[in-house]
Every structure is written in C-alpha cells, then in structure tokens.
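Visitor: got a predicted model here, sequence first, then my questions.
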Amino acid sequence: MKSIREPDALELDIPGEDPGASAENRAATKFETRAPASRTVDLTFAVIVTFFPPIAFAGALYLHFQGWYRIGFIDIALMLMMWFLSVTGIEVGYHRLFSHCSYKAHPAVRRTLAALGSMGFQGPVIWWASIHRKHHRTSDKPGDPHSMYLFGTGPWALFRGFIHSHVGWIWTGSSIRFRGLERYVSDLYRDEDIFRVHMHYFRWLAAGFIVPAIIGGVVRGSWQGAFLGFLWGGFVRVFFMNHLTYWCTNTVTHSRLGRRAYHTSDRSSNSLLLAIPTLGQTFHNNHHAFPSSAIMGHEWWQIDVGTWILRALERLGWVWDVRVPDERMMAKKRIVERNEEHRT
C-alpha cells in the first residue's frame, strides 16, 4: 500500500473541488439539463426511503406472527447478501473511491462499485460524493449538510439535531437539490463511466429489489417466494442498512460517545459496534484524521472489512495506489492524554 502525501494527512484536500465552478459551467449545465430527478421525484423518494423500510419490516414481522409465512434462512440470506453487495458499493465505492479518491481502480471495478452503491437507496453516486465532500469541508460547523449541532448544543437543540442528522437532512432543499454542490465533484462530472451510472441511478436502484425477488421466487418456486425476496432483500435490507447503521454514523460517530484516537477539528469518534455492518466506516475519528486514507481501522482489533476487500482486489491487480498514513503521520495526530479519550 502507498503512504499518503503529507498535505493529504492534514485535512483537507477535496478531490475535484473547483471554487470557481458555477451552474453555468459545462459540467454543471450537463448535469442540470439531464438530472435524474426533479424536486417532486426527490421528495417522493425521501418519503419512500424514510417510511417504507420500517413499515415493510413491521409488516414482515406481522405476517410472520400471523402465520402467513415463517421467517427462514432464505429470507435472512437474501437480506444479508443484498446488504453486503450494496454496503460494499457504498463504503468501498461511493465513500473511499469516489468521495476521497483514496485508491485507483480498473474501470470495470469503478463501474461495478458505483452500480452496487446505487442499489443501497442512498442516492446517485455524484450526489452522494458531493454531500460527503461538503461534510468534510464543514464537519460539525455551519454548512455541514447533516450536522447534529445545527440548532445548538442544549438538550432540546441536540434532540432536534439528532433527528436532522439521522434522516431530516434528506428532506431539506439544500440537500435534495444539487445546486451549489457541483463545485465539489468536477472530477466526477468528467468521468463518463461514473456519470453514466449516475444518470441510470433508478435502474440500478430497481435492480436492488428485482434481483432478490427473482432469486427468492426461483429458490422457493412460487410468487410468494418472489414477494418475500422483494421484501427481505429489498425494503427490510434498506431498513437495517440505512436506519440502523449508515444514518447512525452521522449521529453516533459525531457525538463523542466513542473513542477519539486523534486530534481533529470536529467531534468525530470511533464506534466499534457499528463498524462491522458499515464495513469499517464508523472508525470515524480515524477517517476524519486522515480523510484521504483508504483504511479505516488502525489497530489490530479494529475490524475493517472494507480494507479486507481492497486488499483482495489489490492482490488481483484490480486496484492500486491504495493510500495509507504512515506511523509518523499517525503519531503526529494521536491523542496521548488519557483524559482526552472518550469511550462508550
């Protein structure tokens, strides 16, 4: 693996950021005229992703206890399979590759990761990267798209901030619409492969529901099996993936409830509990200390499945220039005073 350059370790070099970019530049105009969603469609999808998954999970439990079917191995297997594929696309693709350019990959790998991430129901790849890059630029400060400190630090303000940080931010106009964020992703505009996946977002999103439905129908040999595959591999998977893991990253790992290993300018902390279902993203203090690093787990006990996947791809020769901080960089930022460490 390749050690990252010193400027990258000191926060923050936003890949592709162009302060002079405007909605009139060529890339932005291309996006605005071919955007995959209007405000009405965006709001519709905000309603769906917020309410449908928990309702679907409650419905699945209701049908189980009413005796319509019994939750079995196939249901759980389909949910876990689709969860792993979509989270790999989000964490290894959307996050480490497209948002932070922390490694280089073969074009087929880039397209595959962008497509898998699109199945995660977290938005198109360029939109996701723009939001995340802005988050790093303004982390826990005014302008952070999903900060829980938007309303202040009092008890009621933090409760409102928690709701906003977890899910409320996707309902705000500044997050739903793309205007003003295009300057963070000029590099992704120029990538024809990724732009194409971005524009076909709804197709890949639909595939995330259709694929488990087909598998469930074939394995069970019935329309009921197809419905259960759609339910568990689709909406129940989205419920666990987004509501109980990824959206909690915005709150749990920015609340200083976990351990802080490094000095950063924000409130980021590490959460071991959520690290496995997010493939390592919740070693968040590590990440905010070294945002252009491809690895999240810095200790032997920090389980970072995303890095395992990258190392496997690297051995196959499909990814390269995987950037990691060296010991000198980590020592420079490491917190050594025990009273500055916050543990759950």
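Guide: Looks like it came in fine. Not measured: the values here are computed from a predicted model.

Visitor: going forward, measure contacts and count neighbours with C-alpha atoms only.
Guide: Will do.

Visitor: which residue of the protein sits farthest from its center?
Guide: Here the centre of the chain is the reference, and by CA atoms, centre = their mean the most remote residue is residue 67, at 36.0 Å.

Visitor: that residue and residue 227, how far apart?
Guide: Computed as CA to CA, to the nearest Å, the residue 67 to residue 227 distance reads 16 Å.

Visitor: next: residue 165.
Guide: Relative to residue 227, residue 165 is positioned 32 Å away (criterion: CA to CA).

Visitor: please say which of the two ends up with more neighbours.
Guide: residue 165 (26 against 18; other CA atoms under 10 Å).

Visitor: list the contacts of the helix or strand encompassing residue 248.
Guide: Using DSSP states H and E, residue 248 sits in helix 247-252. The set of residues that contact helix 247-252 without belonging to it, under CA atoms under 8 Å, 6 or more residues apart in numbering, is 146-148, 162, 165-167, 242, 258, 271, 274, 281-282.

Visitor: show the contacting residues for the nearest residue to residue 326 once chain neighbours are set aside.
Guide: By the measure of CA to CA, 6 or more residues apart in numbering, the closest residue to residue 326 outside its immediate chain neighbours is residue 3, 5.9 Å from it. With contacts defined as CA under 8 Å, 6+ apart, residue 3 is in contact with 322, 323, 324, 325, 326.

Visitor: drop anything exposed from those.
Guide: Applying a neighbour-count criterion of 16 or more other CA atoms under 10 Å, the buried members of the contacts of residue 3 are 322, 323, 324, 325.

Visitor: pick the one among those residues closest to residue 173.
Guide: residue 323 (34.8 Å; CA to CA).

Visitor: what is the burial count for residue 331?
Guide: Neighbours of residue 331 (other CA under 10 Å): 11.

Visitor: now do the contacts for it.
Guide: Counting by CA under 8 Å, 6+ apart, residue 331 touches no other residue.

Visitor: ok, and it, which helix or strand is that part of?
Guide: Using DSSP H and E, the secondary-structure element containing residue 331 is helix 327-333.

Visitor: hold the first one in mind and look at this next one:
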Amino acid sequence: MLSGEQSNTENFLVKLFAVVPLLALAASVPFAWGWGLGWVDLGLAAGFYFLTGLGVTIGFHRYFTHGAFKANRGLRIALAVTGSMAMQGPVIGWVADHRRHHAFADREGDPHSPWRFGTSPAALARGFWHAHMGWLFDREKTNAQRFAPDLLADRDIVRIDRLFPLLTVVTLLAPAVLGGVITLSWWGAVTAFFWASLVRVALLHHVTWSVNSLCHLIGDRPFAARDKSANFWPLAIASMGESWHNSHHADPTGARHGVRRGQLDISARLIWLFEKAGWATDVRWPKADRLGRKLNPGHSLSLRRSARRA
C-alpha cells in the first residue's frame, strides 16, 4: 500500500506550497482594505481558479482516478496540465492517493479520514485537522505501482508528472505576467501575483481539502455508502460539484456528482460539452436504477429528468 517515505526535500516543498499560499490568504483581508485589489486581479484570480480547479475535478478526479469517461489525447494532456497547475501535487501521486482513499474510505489505510482518531469531540477536532491538511505533512507515500499502474504506463502522463515543478512556476508567474501586461505596470504584476497566484492557490487548496474533511463529517447522506461521506451544498459552486460527496461515493465512476434535481455541478456540465464536441466518449452518466438501489430510507431519488443531461 505504501512505497517508502517522502525525502526531506519533498516534505519541505509540500509544507512550503501548503503554508505560503495560506499566509497569503490570511493577509488578503488587510491587504485588500482600500487598496491592492482591482478588477484585473479579480478576473485573473477567477479565471485561473476555475481553469486549474476544473483540471482537478474533471481531470485528476473524475477522469484519471475514476474513469468516468474516455478522453482523446489532446483533452487528456490538457486535463493533466491544468490539474497540475492547481499545485496539489503531480498527477500520478494525486490519483494514487485518491484511489487509496476510496479503497479504504474512513477505515484503516485511508490517508485522510477525519474519523481516524475516534468519535469524541477532541478526536474529531484532531481528525478534522488531519483530514483537511495534516495528512499532507505525513512522510508516507502511497504505492503508485499498486494504485496507479495505468498512469505509470502512459508516457504522456509520466512526462507531465515529471514536469510538475515547471508547471508550478507557470501557474504562479502567468497571472503576474498577464497582470503586468494588461495594466502596463509593475504594480499590476505584483497585485496579480498576490491575488491570482497566491490567494487563488490557497483558496482552491482549502476548498479541495474541505471535501476531504467537512464532506466526511457534516451534510446530507441520501445514499448508502461504506463510509461517512456527505453532501455539503454550501461548497457546490466553489468545489465545482465535488461537494456532492455522498452521491459520488455511492457511484464513484459517475461523471456527475450532483445527481439529484437542483444540485449544481459545473464539472459535469463541462464534461457534457466535451462529449458534444466529440472530445469525451463513453461518459458514465447517472442511472436511476443504479442509484435507486442505494437510496437510504426517508430520501427520494429525484434525479434530473434525463440521466444524460448535465
């Protein structure tokens, strides 16, 4: 299940990438109080947030981890690149960790279960920290040979995995360069770097990590699952549909997580567009009969009218 430990350098870089954007997020309120934030910064931050976030939700998660659809080579490479630019780690390690999570969800072996230390208030507080970001500082490494052999056999993905340091530089510097060019000023580059690089990365980190922590602690559980996954609607937009987590754990290979009527899932909408364009095929849209068998007592299915409609 494991393949040794992170090196000192790897462990330091994980801490650096987790802590520095977090400090930027903490500084954002006083920094924005009356100065240092403009429409260019907001536009770049939103653009890079959704570009890289969808690279994770559609690419790293629904496609590479769960095979919710098949992608042509161009789309596969684009998803691997944009997902890597979210600074959540190289694609192969990310996928291996998440497949391990599903194999042992909320049990021994799950890398980030909030129930790891027990059910008392103190244990859950400790578990929340562990599931949210504490597990990132553990030195243990998931065995990619066991959990992601398909990606290790894909030369394109292996190459992109190795390019993660370069893509990290790109995702941090590209907003600054664009901010400077658009505003024709060095100050525009500085503020864009702060908002669209550091703060954007930190916000996306914590939304993603909240799916690991909050969405295994609180929320609605309409479907039976082997774990304590829950749907947490306040994160639906920010997580691009990932916070419909109980629905996902009930049907892991489904391309749509917000399966019930009214549940917004931006990632599924984009997969639907990829399918219409012919870039994605064999999309696994939710089926009423499959989900109906997993419905918990007291809950109605209320699926969208068409199982194939995103």
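Guide: Structure received. Worth saying up front: this structure is predicted, and the values here are computed from it rather than measured.

Visitor: hmm, back to that, dump the buried ones among the contacts of residue 3 of the first structure to TSV, plus distance to residue 187 of the first structure.
Guide: Converted to TSV, these look like this (distance: CA to CA, whole Å):
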residue	distance to residue 187 of the first structure
322	19
323	19
324	22
325	24
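
Visitor: among the residues you listed, which lie within strands?
Guide: The subset of these located in strands under the criterion DSSP state E comprises 323, 324.

Visitor: now, which of the buried ones among the contacts of residue 3 of the first structure sits nearest residue 214 of the first structure?
Guide: Using CA to CA, residue 322 comes nearest to residue 214 of the first structure of these, at 36.3 Å.

Visitor: need the nearest residue in space to the aligned residue in the second structure for that closest one, chain neighbours excluded.
Guide: Under the alignment (TM-score structural alignment), residue 322 of the first structure pairs with residue 283 in the second structure. Of all residues not flanking residue 283 of the second structure in the chain, residue 69 sits nearest, at 4.2 Å (CA to CA, 6+ apart).

Visitor: tell me the counterpart of that neighbour in the first structure.
Guide: Structural correspondence for residue 69 of the second structure with respect to the first structure (TM-score structural alignment): residue 103.

Visitor: please apply the same query to residue 97 of the second structure.
Guide: Under the alignment defined by TM-score structural alignment, residue 97 of the second structure is paired with residue 131 of the first structure.

Visitor: its match: which element?
Guide: With DSSP H and E as the criterion, the answer for residue 131 of the first structure is helix 125-137.

Visitor: picking up where we left off before, closest to residue 157 of the first structure out of the buried ones among the contacts of residue 3 of the first structure?
Guide: For those, the closest approach to residue 157 of the first structure (CA to CA) belongs to residue 325, at 36.4 Å.

Visitor: so the closest one touches residue 293, yeah?
Guide: Yes. Residue 325 of the first structure sits in contact with residue 293 when judged by CA atoms under 8 Å, with a separation of 6.4 Å.

Visitor: picking that back up, is it true that the residue farthest from the centre of the first structure lies in a helix?
Guide: No. Per DSSP: H, G, I helix; E, B strand; the rest coil, residue 67 of the first structure lies outside any helix segment and is coil.

Visitor: any idea how far residue 241 of the first structure is from it?
Guide: Applying CA to CA to residue 67 of the first structure and residue 241 of the first structure gives a distance of 26 Å.

Visitor: residue 89 of the first structure pairs with which position in the second structure?
Guide: The pairwise alignment with the second structure assigns residue 89 of the first structure to residue 55, based on TM-score structural alignment.

Visitor: shouldn't its match be within a helix?
Guide: Yes. Membership of residue 55 of the second structure in a helix is supported by three-state DSSP.

Visitor: matching residues in the first structure for stretch 241-249 of the second structure?
Guide: Under TM-score structural alignment, the match for stretch 241-249 of the second structure in the first structure covers residues 280-288.

Visitor: who touches that stretch?
Guide: Applying CA under 8 Å, 6+ apart, the set of residues contacting stretch 280-288 of the first structure from outside is 91, 136, 249, 253, 260-262, 264, 268-272, 274-275, 293, 295-298, 302-307.

Visitor: ends of it, what's the gap?
Guide: Stretch 280-288 of the first structure has an end-to-end distance of 13 Å (criterion: CA to CA).

Visitor: pull out the buried residues from that stretch.
Guide: Across stretch 280-288 of the first structure, burial judged by 16+ other CA under 10 Å covers 280, 281, 282, 283, 284, 285, 286, 287, 288.

Visitor: strands along the stretch 151-300 of the second structure, start to end?
Guide: Defined through DSSP state E, counting those that start in this stretch, the strands belonging to the stretch 151-300 of the second structure, from first to last, are 280-281.

Visitor: please apply the same query to the stretch 51-200 of the first structure.
Guide: Assigned by DSSP E, counting those that start in this stretch, the strands in the stretch 51-200 of the first structure fall at 104-105.

Visitor: so which residues of it form helices?
Guide: If DSSP state H, counting those that start in this stretch is used as the criterion, the helices of the stretch 51-200 of the first structure fall at 73-88, 107-118, 125-137, 155-166, 173-176, 186-189, 192-199.

Visitor: right, and these - which one's nearest residue 23 of the first structure?
Guide: Among the helices of the stretch 51-200 of the first structure, helix 186-189 sits nearest to residue 23 of the first structure (CA to CA), with 11.4 Å.
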